[in-house]
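1. Quick one: sequence plus predicted model below, questions after.
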Amino acid sequence: MLQKFIQHINTNFPFLKDVKLLLAISGGLDSVVLMHLCNQLNLQISLAHCNFKLRNEESDLDEEFVKKIGQISSNQIFTTYFETEKIAKNKQISIQIAARELRYNWFQELVLEHQFEFVLTAHHLDDSLETFLIHLTRGSGLDGFTGIPAKSGNIIRPLLAFSRAEILEYAIENQLEWREDSSNATTKYLRNNIRHQVIPILKEINPSLLDSFANTIQNLQDAQQIIDDKIEEISANSSFEKDGMVFFDVSKIKQLSKPKAYLYQLLKKYQFTEWNNVLDLLTSQTGKQVFSKTHVLLKDRDFLILSEIPIKKKDSAYVEILETQSTISTPIFLNFEENPSKKIASKNSISVAKNLLKYPLILRKWQNGDYFCPSGMQGKKKLSKYFKDEKISLIEKEKIWLLCTAENEIIWVINHRQDRRFLANSASENSLQIIYKS
């Protein structure tokens, strides 16, 4: 197996050489073998072990074992522990999901703190087969049947080309010691149920099951790549980005042979789940929205607009600005300069007659009933009508800030249009330049 592993690294992961690596180690068979193989190749590995406090003394003995083999192999080792069951209960998620989130978040903290290039995990071919069957029982698109990825961001899984039988044979040949996790024997969890009751039957039917599975996974990955290439082409033709949002042309999406399937491929990474509702947006009235955990998809006239759901901040939506202040940085950045030697002409700046301003100035979001007198236009205009005429979407409107006088008169729809009532002119003795920086 060592020679096969060396060839595998040279062919598929040559970038692992001469960089700092963090290896996730439980103390079990797979991670111990991965550690041994990496040390044989003189890769620069440090070890990371999580004690999830789920098996009482057994969990603590796992931690002691990992510390021991780390010392013997002269590998630097990091350990931590989590009250996993308590955390899962508080977050109302399963223990397995909680453990996964905890360990991967901790790995990334170590990466940042110690400048590791990649994190290595010991997933193998049998794990990939189990994941495939889990997705099969729950239902999935093609991407759910392409196996565990060998590389995902900075996570590398160099044992995916090897079966558990190969790994066990290597451990026995090299007289390696490892810890057995007693929870792996129970059929309480779906993965273990598939491992102990389903896969053995499949292997009886086809003794070459893993070889056949590896070929199938390769074929499915090739098919997924063709889909990805097509989706990239469709995305370039039917969408564009602006101000951190993605705009999808409804008419072009409707022309596709399978709009729902294309929408799934275009939007799957944004964690949407209600795909019938997403499809219905194509024929919905303006203003209809569909939410995922992280994003919102809005129907706005001829477009579906995708934007991230903003994280609520403590920044107030109503800020007073004193006459003595030359800058503010929260919740947005504004710079105030009296009688500037050089005036900047752009939508990011305005010049006003300071004697017409009444302090403290107010920075706020727009409200129903707001109106202003747009520069370059006659009369006054409701802000809602201005937004509509300028084709500013519902999502964009929520991001717009207004600069107002103490009497709540709009001075500037920031980064869009100034109110002409406060314009500085040649007769203005004291002008004030206000610059917005995004």
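-> Perfect, I can see it now.
2. make it CA atoms for all contacts and neighbour counts henceforth
-> Will do.
3. which residues touch Arg191?
-> Under the criterion of Cα atoms under 8 Å, 6 or more residues apart in numbering, the neighbours of Arg191 are 130-131, 134.
4. how near is it to Gln289?
-> To Gln289, Arg191 is 36 Å away according to Cα to Cα, to the nearest Å.
5. out of the contacts of Arg191, which are inside strands?
-> Applying DSSP state E to those, no entry is found in strands.
6. As a markdown table, those with neighbour count would be great.
-> Formatted as a markdown table, those follow (neighbours: other Cα atoms under 10 Å):
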| residue | neighbour count |
| --- | --- |
| Glu130 | 21 |
| Thr131 | 19 |
| Ile134 | 17 |
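7. Which one of those is nearest to Asn237?
-> Thr131 (34.4 Å; Cα to Cα).
8. Touching, the closest one and Ile148? I think so.
-> Yes: look at Thr131 against Ile148 with Cα atoms under 8 Å: they come within range, at 7.3 Å.
9. Now render the contacts of Arg191 as a markdown table, adding distance to Val246.
-> A markdown table is the format used below for these (distance: Cα to Cα, whole Å):
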| residue | distance to Val246 |
| --- | --- |
| Glu130 | 36 |
| Thr131 | 32 |
| Ile134 | 33 |
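10. of those, closest to Met1?
-> Glu130 (22.3 Å).
11. Can you give me the distance of the closest one to Gln221?
-> 17 Å.
12. Wasn't Phe336 part of a strand?
-> Yes: secondary structure of Phe336 (DSSP: H, G, I helix; E, B strand; the rest coil): part of a strand.
13. my read: it touches Ser326, true?
-> Yes: taking Cα under 8 Å as the definition, Phe336 is a contact partner of Ser326 at 4.8 Å.
14. Tell me which of these two has more neighbours.
-> Phe336 (20 against 13; other Cα atoms under 10 Å).
15. what sits against that one?
-> Contacts for Phe336 were tallied using Cα under 8 Å, 6+ apart; they are 325-327, 432-435.
16. Next up, a structure to set beside the first:
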Amino acid sequence: MNSNDVREVVRQSLADLGVPDGSRIVVGLSGGIDSWTLLLTLQELGQDVIAAHLNHGQRSEAAQQAEMLGTECDRRGIPFVPGQADVPRLSQDQGVGLEEGGRWARYEFFERVAMAMQADFIATGHTRDDRLETVLFHLTRGTGPAGLVGIPRRRGRIIRPLLDIDRNDTREFAKEAGVPIIFDPSNEDLQFARARMRHRVVPELQTIHPGVRRNVARLADLMAEEDALLNGLAAAALERAEIPLNGDLRFLTLDCEVAFDRNVLLREPPALVRRGLILAAQTLGGQFSGEALDQLVEGLLEEEKGSLTGREGAVVATWEGNRLHLEDGLVDEPFRYPLVAPGETESEVFGWTITVQTATGENPARPPRHLDVMVAARAAQGMHFRAMEAGDKMTPLGMDGHRLLSDMLSEAGLTPRARRRIPVICDLAGPIWVPGVAQSERTRVEGDEPAWRLNMAPLAGA
């Protein structure tokens, strides 16, 4: 494949990926042959490219090499953004290997550059060889259709336009372009699994069939299509089994918990049940190991109740009776903030907004669990919101005697997570309104006295 062929393949790849002409693209530039080929090809095709290079903090010559890359980019009229990371320390802190730690650091850096430069896409120089190696890795570790995809062509705004090009082709392209090449010694170091795969396993496979790269790439593309189809079917199965949580306040915990009717879910084919559980866990930011997933499915089939924790405690599944509940493993910290009055207060963390407006007139007839109320201005000095605290009490509107907020939140059918997240609106004397649950009698508006109108709603997009 000559240079013109490479450009044509990349041009077609961009079209297939839905990348418009003139898009601003952050290109991960390691200085190797693949990343140089990607950067220069995108520039020649008229894309607005930005080179992003991360020094992993592993080699003494890395700073000098970054300076050399910056000089070459400047000569070619390409903006160059360098970055620095301590990958050995990061890997140790996260309890992962250097390869995984470096991968995490790079993508985090690319995302920061893309945000700062207002880029449309992030492009990495993975080739057909990288895809083959990744599929083989997944096979050795145990995988399903998703693992056989290897490296996806697109994930969000991350694109890989070189997946139909072999490393031999990028080597020739970079040589012809005359760019300074940085050779990563880890690519030749057989203590790393990827280097052993590249230099020992792949050559043997080529002796079995010389078209192994192209054939595995074709398999990966087929698996990508089938994986997307199965994910759609599994998502539909989850939707049929989902149990709505927290009524009108469901937006409080959309990002951290979900529940399903166990009996409805288990009527689905086992393959969709397993895939659905994987999707649900991913939505909450966690995942189950293969062994844990088997235990979860077995528990749902055979045990009245139980619980299981995913990898690193990021997701927890509990089941009892006909209900399966999944929740992320995060702990919500107590909170306390002033309420803007008049004005609007937003919580991006919990996905809501509370609007406070001046008003007059008696309390309108509304259900006690409404998200829109009027409170007397005389009883709303120093308004703020906070998490519920032990012993919080209120005399609900139209009732006699105090009641514990914890009892009222439980009676309202809120999950424990929602009870920890719901904002309790207070004045200097204590709670005056719990949205969707109760309003204090002492905030009743009499006649046409001054009042505040409070309205709680989900944040746009929540």
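-> Yes, it's here. Just so it is clear, the structure is predicted and the values come from calculations on it, not from any experiment.
17. TM-score for the pair, please.
-> The TM-score (TM-score structural alignment, normalised by the length of the first structure) is 0.82; 429 aligned residues with a Cα RMSD of 3.7 Å.
18. one step back: give me the buried subset of the contacts of Phe336 of the first structure.
-> Neighbour-count burial (16 or more other Cα atoms under 10 Å) applied to those gives 327, 432-435.
19. from the residues you listed, which two are the most distant?
-> Thr327 and Leu432 (12.4 Å).
20. if we can go back for a sec, helices - which of the contacts of Arg191 of the first structure land there?
-> 130-131, 134 (DSSP state H).
21. For the stretch 201-350 of the first structure, just list every one of the strands.
-> 239-242, 245-249, 289-291, 295-300, 303-308, 318-321, 327-328, 333-338, 349-353 (DSSP state E, counting those that start in this stretch).
22. Nearest to Ile226 of the first structure among these would be which one?
-> Closest to Ile226 of the first structure of the strands of the stretch 201-350 of the first structure is strand 239-242 (Cα to Cα; 19.7 Å).
23. just to revisit the earlier point, nearest to Glu173 of the first structure, out of the strands of the stretch 201-350 of the first structure?
-> Of all those, strand 295-300 comes closest under Cα to Cα, at 51.1 Å.
24. Please list all residues in contact with Ala52 of the second structure.
-> By Cα under 8 Å, 6+ apart, the residues touching Ala52 of the second structure are 26-29, 80-83, 110, 113.
25. Narrow those to those that are buried.
-> Neighbour counting with 16+ other Cα under 10 Å marks 26-29, 80-82, 110, 113 as buried within these.
26. Run a quick neighbour tally on Glu242 of the second structure.
-> Neighbours around Glu242 of the second structure, by other Cα under 10 Å: 19.
27. Can you name the residues that contact the aligned residue in the first structure for it?
-> With TM-score structural alignment as the matching criterion, the partner of Glu242 of the second structure in the first structure is Ser239. By Cα under 8 Å, 6+ apart, the contact list for Ser239 of the first structure reads 246-249.
28. Assumed Val81 of the second structure was part of a strand.
-> Yes: counting by three-state DSSP, one finds Val81 of the second structure located in a strand.
29. and the nearest residue to it once chain neighbours are set aside, which of the three is it?
-> Spatial nearest neighbour of Val81 of the second structure, excluding adjacent residues (Cα to Cα, 6 or more residues apart in numbering): Ala52 at 4.8 Å. Here Ala52 of the second structure is strand, with the state taken from three-state DSSP.
30. how about Ala52 of the second structure, what's its partner in the first structure?
-> Ala52 of the second structure maps onto Ala48 in the first structure, by TM-score structural alignment.
31. ok, the residue nearest to Val81 of the second structure to Leu404 of the second structure distance?
-> 56 Å.
32. Likewise for Thr309 of the second structure?
-> Counting by Cα to Cα, the gap from Thr309 of the second structure to Leu404 of the second structure is 32 Å.
33. now swap in Gly28 of the second structure and tell me
-> From Gly28 of the second structure to Leu404 of the second structure the distance is 56 Å (Cα to Cα).
34. try Glu344 of the second structure
-> Counting by Cα to Cα, the separation of Glu344 of the second structure from Leu404 of the second structure is 28 Å.
35. just Ser347 of the second structure next, same as before
-> The value you get for Ser347 of the second structure to Leu404 of the second structure, if Cα to Cα is used, is 25 Å.
36. and what of Ala66 of the second structure?
-> 62 Å.
37. Comparing the two, which residue is more hemmed in?
-> Ranked by neighbour count (other Cα under 10 Å), Ala66 of the second structure and Leu404 place Ala66 first, with 22 against 13.
38. Show the contacting residues for Asp74 of the second structure.
-> Each residue near Asp74 of the second structure by Cα under 8 Å, 6+ apart is listed here: Phe80.
39. Quickly find the element holding the alignment partner in the second structure of Gln71 of the first structure.
-> Superposed on the second structure with TM-score structural alignment, Gln71 of the first structure falls opposite Asp74. For Asp74 of the second structure, the host element (DSSP states H and E) is helix 62-75.
40. how close does the top helix by length along the first structure sit to the second structure?
-> Longest helix in the first structure, counting residues (DSSP H): helix 209-238. Superposing on the second structure and averaging over aligned pairs (mean Cα distance after the TM-score superposition for the first structure), helix 209-238 of the first structure comes out at 2.1 Å.
41. Check which helices and strands that helix is in contact with.
-> If you count contacts as 3 or more Cα pairs under 8 Å, 6 or more residues apart in numbering; DSSP states H and E, helix 209-238 of the first structure packs onto helix 125-138, helix 259-267.
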